[in-house]
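> Predicted structure and sequence below. I'll ask about it afterward.
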Amino acid sequence: MIMTNTALLIGNDINNINKGTSWNDLLISIKNKYHVETLENGRKPFPMLYEEIFLSAIQQQHMDEKELKTFIADAVSNIQQNELHELIRELSVENIMTTNYDFSLAGTHPKEKTSLVNETTYSVFRQYHSLNKTYWHIHGDCNNPFSINLGYEHYCGQLQKMRDYVVNGPNYSASTKIYKASLIRRLQAGRQMALQSWIDLFFTTDIHIFGLSLDFVEIDLWWLLTYRARNKFYKKNTFIKNQIYYYIPHKYVKDSSDKIQLLRANDVKVEIIDEENKSKYYQKIINSIKLKL
């Protein structure tokens, strides 16, 4: 298989082809387990709802957050593969990013990371290699429960690490096998880039985003898109030549008009797919990506 200069960013919705535990079911289980059943989901952003559940629980009983995240990791570990995962693996794409914590995309459950940095909490370098592909778990993975990115505190810490890597330079020990110069300086220098973080792909590779709602609470990804667009249009950095695509069902376009406008302002091409059936919708996306490879 000849690999192309293309990467994917895939969210949790591709797992919803199979009937299984939904996020709402998981929330109910968490509330029951930690005796905070009376908390209302309402319209609260999920990272803040997670903080409310956690903070309410620890005020009632002493608990370790790792215990809560292990409970979540065990639940998502049971997600089963479906036909879409296999179709995605068949694409001639080497790098697959995902916000998912499970390993259904890879088709196997790896035991060890292949990252250049052994991160315990955040996920700037977190990767697993399987067959001829690299899977970047940008919001943590179920092998490492404390890496699972859920609460507002974790999102902000992740963003801090990302911005350091891109703008200031990573602050890891001298023994790590990564460049100490910031990503933006290395890009400006015009040298050939050695891929070391999934963030590199946002500046160097065409990216197709699907199965991801990309809500505004995803502050890490929205910051990255904004920073890239500012460097391209405001600072006139000509090294940014890649294209980013975001796929959305036609039925959600009207209610997602704000998001679509912001994506387009941030140099993301929005691809609208008119298909009601979820499985066929993703098959159309995969076929569309094939035509662009």
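Thanks, I have the structure now.

> CA atoms for contacts and neighbours, from now on please.
Noted.

> Tell me the buried residues in stretch 10-18?
The neighbour-count check on stretch 10-18 (16 or more other Cα atoms under 10 Å) flags 10-12, 14-17 as buried.

> Now secondary structure and distance to residue 58 too, for those residues, in CSV please.
Converted to CSV, the buried residues of stretch 10-18 look like this (DSSP: H, G, I helix; E, B strand; the rest coil; distance: Cα to Cα, whole Å):
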residue, secondary structure, distance to residue 58
10, strand, 33
11, coil, 30
12, helix, 28
14, helix, 33
15, helix, 31
16, helix, 31
17, helix, 35
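
> show me what contacts residue 159?
Taking Cα atoms under 8 Å, 6 or more residues apart in numbering, we find residue 159 in contact with 219-220.

> now with 7 Å?
Taking Cα atoms under 7 Å, 6 or more residues apart in numbering, we find residue 159 in contact with residue 220.

> putting a second one here so we can go through both:
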Amino acid sequence: MDAILYGNGFNLLSENCPSWQDLLTNISDKDQSPILNGIPPTLQYEQVYLAPHSSFSNISDGKDETRLKEAVKRRLSAIKSNEFYDRLLNLGVTSFLTTNYDHAIYDNLENRVIDKNYAEKIYSIKRWKKVNINNLDYTIFQFHGDITNVRSIMLGLDHYGGALARIQDYVKGYFSEKIEDKKKRANSEGELSIAKRLTSKIEFDSINYGFTDNGTQLVSWIDAFFFANLHIIGITLDFSEIDIWWLLSRRARLLKNGYIKNQVYYYPTFPMSEIHCHLPKLRLLERMGVKVIYHKQTLDIEKGYTDYPKIYNEQIDNMERLINILP
């Protein structure tokens, strides 16, 4: 099966979509605690929240952080869909993972949501929704949270760290809602770990682990990194994305041991004239067994800007070609 992981790059192709910097700047106290440059985005968020003179610096009961995330929600709720989302939805793939919190892929039309699992309040190991668009059903895993539940919006390092711990539990076979299973965890060898599922073809009992049927072959979005041909596009893969990088690293270890059979593809969407800024990351991805698919677009010197629509169209063409030839 194929799955697509898309990021905020698709939103940035729509009008009036704020960049990460714009988003943080608009919700911060610009004069009291201006955004610090040169630090990871996750820590930029922590700075907005924790700066001594910030409006959101009172962390005694957590209500201020909810208020901060409500401000984020207001900025993201108005993002509209665009033709590039339409192209993704027409590739014949019905399983989507996203780092986006918004609902732009189905144009904010909540009547298109026909089923969902919103049981988790803060983290998103089990979170999914099924949407119907043009009489086709798509399953969407918003693993960085959903603006429907602002507490789930994953922004700062604290939230990323907690999410990574739960991802590690799932991959190692320790993720369970059962109290008796948690008591046995110290002596467990992870009988339902990803590694054992790959080597022993164990059927994962989703009911015992508190999961619900999402209509795909994926029990959790995490499975896509190990059991699906995963296509990653519209995301810069900043090193602050510790959850994604940990999963790619874990997959690379299993690949080295001969366990992995799936493919992971990364489709960069920066102009090729800027490739020197990204080479270390791209080389690392390739060493981790990720296939990097390059496009041919570059900076338009005469016009003085990057034609991102051309880049995305070419990369979606490349993705379509690979999806159609993969077994």
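Looks like it came in fine. Keep in mind it's a predicted model, so treat the numbers as computed, not measured.

> quick revisit: out of the buried residues of stretch 10-18 of structure 1, which two are the most distant from each other?
Using Cα to Cα, the buried residues of stretch 10-18 of structure 1 reach their maximum pairwise distance at 10 and 17, which is 14.0 Å.

> which of the buried residues of stretch 10-18 of structure 1 lies closest to residue 245 of structure 1?
For the buried residues of stretch 10-18 of structure 1, the nearest to residue 245 of structure 1 is residue 10 (11.8 Å; Cα to Cα).

> Under the alignment, what does the closest one map to in structure 2?
Per TM-score structural alignment, the equivalent position to residue 10 of structure 1 in structure 2 is residue 6.

> Check the mean deviation of the helix or strand in which residue 96 of structure 1 is found from structure 2.
Assessed by DSSP states H and E, residue 96 of structure 1 sits inside strand 93-98. Superposing on structure 2 and averaging over aligned pairs (mean Cα distance after the TM-score superposition for structure 1), strand 93-98 of structure 1 comes out at 0.7 Å.

> if we can go back for a sec, need the buried residues of stretch 10-18 of structure 1 in TSV (columns: distance to residue 130 of structure 1).
As requested, these are arranged in TSV below (distance: Cα to Cα, whole Å):
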residue	distance to residue 130 of structure 1
10	17
11	19
12	20
14	19
15	19
16	23
17	23
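
> hmm, back to that, list the neighbours of the strand holding residue 96 of structure 1 that are in contact with it.
Contacts for strand 93-98 of structure 1 (Cα under 7 Å, 6+ apart): 3-4, 6-11, 132-138.

> same thing with stretch 283-293 of structure 1?
Counting by Cα under 7 Å, 6+ apart, residue 4 sit against stretch 283-293 of structure 1.

> helix or strand right after the strand holding residue 96 of structure 1?
strand 127-130.

> give me the stretch of structure 2 that the following helix or strand past that following strand matches.
Once the chain leaves strand 127-130 of structure 1, the next helix or strand it forms, by DSSP H and E, is strand 133-137. Alignment of strand 133-137 of structure 1 against structure 2: residues 138-142, by TM-score structural alignment.

> Where does the aligned partner of residue 48 of structure 2 in structure 1 sit: helix, strand or coil?
Alignment note (TM-score structural alignment): residue 48 of structure 2 maps to residue 53 of structure 1. The three-state label given to residue 53 of structure 1 by DSSP: H, G, I helix; E, B strand; the rest coil is helix.

> OK, contacts around residue 53 of structure 1?
Going by Cα under 7 Å, 6+ apart, residue 53 of structure 1 touches residue 36.

> Out of the buried residues of stretch 10-18 of structure 1, which comes closest to residue 179 of structure 1?
Of the buried residues of stretch 10-18 of structure 1, the one sitting nearest to residue 179 of structure 1 (Cα to Cα) turns out to be residue 10, at 27.1 Å.

> Give me the distance between the residue nearest to the closest one when sequence neighbours are not counted and residue 78 of structure 1.
The shortest distance from residue 10 of structure 1 to any non-neighbouring residue, by Cα to Cα, 6 or more residues apart in numbering, is to residue 98 (4.8 Å). Going from residue 98 of structure 1 to residue 78 of structure 1 by Cα to Cα, to the nearest Å gives 17 Å.

> residues near the equivalent of residue 322 of structure 2 over in structure 1, how many?
Structural alignment (TM-score structural alignment) places residue 322 of structure 2 against residue 292 in structure 1. Applying other Cα atoms under 10 Å, we find 9 residues neighbouring residue 292 of structure 1.

> try residue 130 of structure 1
Based on other Cα under 10 Å, the number of other residues close to residue 130 of structure 1 is 14.

> if you skip the residues just before and after it, what's nearest to it?
Closest to residue 130 of structure 1 by Cα to Cα, 6+ apart is residue 106, at 6.5 Å.

> same check, this time on residue 190 of structure 2
Of all residues not flanking residue 190 of structure 2 in the chain, residue 173 sits nearest, at 4.3 Å (Cα to Cα, 6+ apart).

> what sits against that neighbour?
Contacts of residue 173 of structure 2 (Cα under 7 Å, 6+ apart): 190-194.

> That one pairs with which position in structure 1?
Using TM-score structural alignment, residue 173 of structure 2 sits opposite residue 168 in structure 1.
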